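K.L.:
have a look; sequence and predicted model below, questions after that.
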Amino acid sequence: MKRHHVYLVVLFMSVVCQSAVAQKPVENAVFWEVSGNGLTKPSYLFGTFHLKGAHYVDSLTQVMDKFKSSSALVGELLIDSTLTMKMMSASIMKDTTLDKLLGADDYQKTAVWLKEVSGYDLKLFNTMNPMTIQIVLMSMVQQKYFPMNGPQDAPMDIYFQQEAKKSNKKLVGLETFDDQLKALFGQFTLKRQAEMLMEFVNEKDKAKDEIIAMNRHYREGNLMKLEELMAKQTYTEKEATVMLYDRNAKWMEQLPQLMKTQQTFVAVGALHLAGKMGLVSLLRKAGYTVKPLKTLL
């Protein structure tokens, strides 16, 4: 249970990566070189999969080579020891409980699936909002079919930041925890969260198949397939815009200056790269040359 809580903030970020709607595709890659437009050295853009770990990313030899040669690491937000408690606090419902919000039948369906994939009793999470329960279920399905390589295998976003600190790289977060909180919990009422949770639970076989497919497409570096898969999710276009594309636009206000001053390795969720409002397209529109790279040397 403790390990789950430690990584909950990273799993929280993964929900944002499921909100894409169909856009004009970019080339098939999750790793990119950014050059031109006044840059003296190229920078690099890597699409992470928040539920995969250090053991996996260590196998991506070209990704790690460019990461090691970069002077700065840029992530979605800086991950520190305070974030777990902030996330747990944000997930707590003040005026109701999960069993009351969902009703007896839906609560029981959710409890059965959680017990099946994790062994946990839903009563342990009864004060947590439905969005958090969906994140927990997603992470448990991921771990059932694609377990990390032991208790020391940190999620890749945490791993990059740990390694950057060890080598004294500059660390930059593109947004704060409060920014992410507003994009996720802030725009959804508890009723809407409950609706999305039950859509996920009622189609649990589909959810399992999609998580398996997501892992396959990510390993293949198939950004187009990832985009197609995520376009099938239940978020509205407005919700997706708040969670994904508005954030991309804000990040683009910071990235040019960061890349201008040093060779920068940018590691953000893979779906932030895709489509006409994704970072690859936005960087190209800003005048940069952005070319796909293989993840292996």
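P.N.:
Now that the structure is in, tell me what you want to look at.
K.L.:
make it CA atoms for all contacts and neighbour counts henceforth
P.N.:
OK.
K.L.:
tell me the SS of residue 209?
P.N.:
Following DSSP: H, G, I helix; E, B strand; the rest coil, residue 209 is assigned to helix.
K.L.:
for it, give me its contacts.
P.N.:
Residues near residue 209 by Cα atoms under 8 Å, 6 or more residues apart in numbering: none.
K.L.:
so where do the strands sit in the chain?
P.N.:
Using DSSP state E, the strands of the chain run over residues 31-35, 43-48, 72-75, 170-173, 264-269, 289-292.
K.L.:
what are the contacting residues of the second one?
P.N.:
Translated: strand 43-48. Taking Cα under 8 Å, 6+ apart as the rule, strand 43-48 contacts 30-35, 63, 66, 70, 156-157, 259, 263-273.
K.L.:
ok, the nearest residue to residue 151 once chain neighbours are set aside to residue 43 distance?
P.N.:
Nearest non-adjacent residue to residue 151, counting by Cα to Cα, 6 or more residues apart in numbering: residue 3, 7.8 Å away. The gap separating residue 3 from residue 43 is 33 Å, by Cα to Cα, to the nearest Å.
K.L.:
adding another structure so you can compare the two:
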Amino acid sequence: MVKTIFTVLLIPLFCISLFANKSVTRDSLNTNTVLFKVTHSDSKHVSYLFGTHHALGKPFFDALKPANEALLSCDLLIKENLNIPGHLAKDIINQRTTTTKWEKYLDKEEQQFVLNLFASGSLEFDKMTPAELYAFLSRHYKEEVCVEKDPEATYFSLDDYIGAVAEKNHLELFGLETSEEQIYLINEDVKGMPRKVHERRLSAMIARLESGSKDLCAEIDWYRSMQFDFKLDQPCANQLVLSDRNDKWMEQIEERLKTNNCFIVVGLSHLMFECGLLNQIKKLGYHIEAVPVK
């Protein structure tokens, strides 16, 4: 049964294309870490950037002692999103008055599989869109099949676990965007996608979950190996999901780097490419230093 709360689901979708293209061009930054120290010659503040894979969690982060020490040296945690009661994705979806005719997308066996998956939760499956269901199934697949997450685990993502550690140690938390904005992006990113394509995507992901196939798990191994190609000289391929969001986030991050010791937690893809936060922060005059984590 599913215990994961439907919260942040966008980035796992992009990670698939990120991994698939990892050998496309020559890189301008090769490194084996997900942690970067951020300093400025005119400031005493020391901040950090940490690139996550959302499907991982407590065991992964606990094993990274330098990352834990960096987090506890800061006074502000900046995440993509905060889980605010009443504004979780499930709250937004459950408030809808429209429903999806799932018989157009799933056969009877697939519908029953999904119903069983949602049986232990409070999310009203019939009010989801095909894009949202695919995002949920993709996230669930990464956690349950690829990562083999402990079914008794109470954290919902690597980002959320880091958030829990920060709260326990009395760090202030700040979210870069709302759940409403993330849900909009999930749907807008595939706007105009033909019904048959939705149908094939959903059917394939359900089949993977049923069989336990690990054919899409290579990105997890790639992330854990930390042999990264950051492609800092390559344009971002997705304007909606990467470029536009990074630009909006930087407006908020720039001000807080001036006033706080920040630990910034975002999906690894948001650090990469020309539009990535590594490049954007460096352009502001900050020094970026890769910090080994293992």
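P.N.:
In hand now; what should we look at? Bear in mind that the values here come from a model prediction, so they are computed numbers and not experimental data.
K.L.:
and the TM-score between them?
P.N.:
Once superposed, the chains reach a TM-score of 0.78 (TM-score structural alignment, normalised by the length of the second structure), with 274 aligned residues with a Cα RMSD of 3.5 Å.
K.L.:
how many neighbouring residues does the residue nearest to residue 151 of the first structure have?
P.N.:
As a burial measure, residue 3 of the first structure scores 10 neighbours (other Cα atoms under 10 Å).
K.L.:
spit out the contact partners of residue 116 of the second structure.
P.N.:
Here residue 116 of the second structure is in contact with residue 1 (Cα under 8 Å, 6+ apart).
K.L.:
ok, residue 160 of the first structure next?
P.N.:
Residue 160 of the first structure makes contact with residue 73, according to Cα under 8 Å, 6+ apart.
K.L.:
what's the counterpart of it in the second structure?
P.N.:
In the second structure, residue 160 of the first structure lines up with residue 162, judged by TM-score structural alignment.
K.L.:
and the gap between its match and residue 137 of the second structure?
P.N.:
Using Cα to Cα, we find residue 162 of the second structure at a distance of 23 Å from residue 137 of the second structure.
K.L.:
before we move on, what about residue 239 of the second structure?
P.N.:
From residue 239 of the second structure across to residue 137 of the second structure, the span is 24 Å (Cα to Cα).
K.L.:
these two: which is more packed in?
P.N.:
residue 137 (20 against 13).
K.L.:
counterpart of that one in the first structure?
P.N.:
Structural alignment (TM-score structural alignment) places residue 137 of the second structure against residue 137 in the first structure.
K.L.:
is it true that its match touches residue 114?
P.N.:
Yes. Proximity of residue 137 of the first structure to residue 114 meets the contact threshold set by Cα atoms under 8 Å, at 6.3 Å.
K.L.:
could you check how far the residue lying farthest from the centre of the first structure is from residue 124 of the first structure?
P.N.:
For the first structure, the largest distance from the centre (Cα atoms, centre = their mean) belongs to residue 104, which lies 31.4 Å off. Residue 104 of the first structure is 16 Å from residue 124 of the first structure, where distance means Cα to Cα.
K.L.:
and what of residue 68 of the first structure?
P.N.:
For residue 68 of the first structure, the distance to residue 124 of the first structure equals 41 Å [Cα to Cα].
K.L.:
quick one: which of these two has more around it?
P.N.:
Each of residue 68 of the first structure and residue 124 has its neighbours counted (other Cα under 10 Å); residue 68 has more, 17 against 8.
K.L.:
list the contacts of the more buried one.
P.N.:
Listed by Cα under 8 Å, 6+ apart, the contact set of residue 68 of the first structure is empty.
K.L.:
go on, the one 4 residues further on?
P.N.:
Contacts were defined as Cα under 8 Å, 6+ apart; by that measure residue 72 of the first structure touches 164, 169-172, 262-265.
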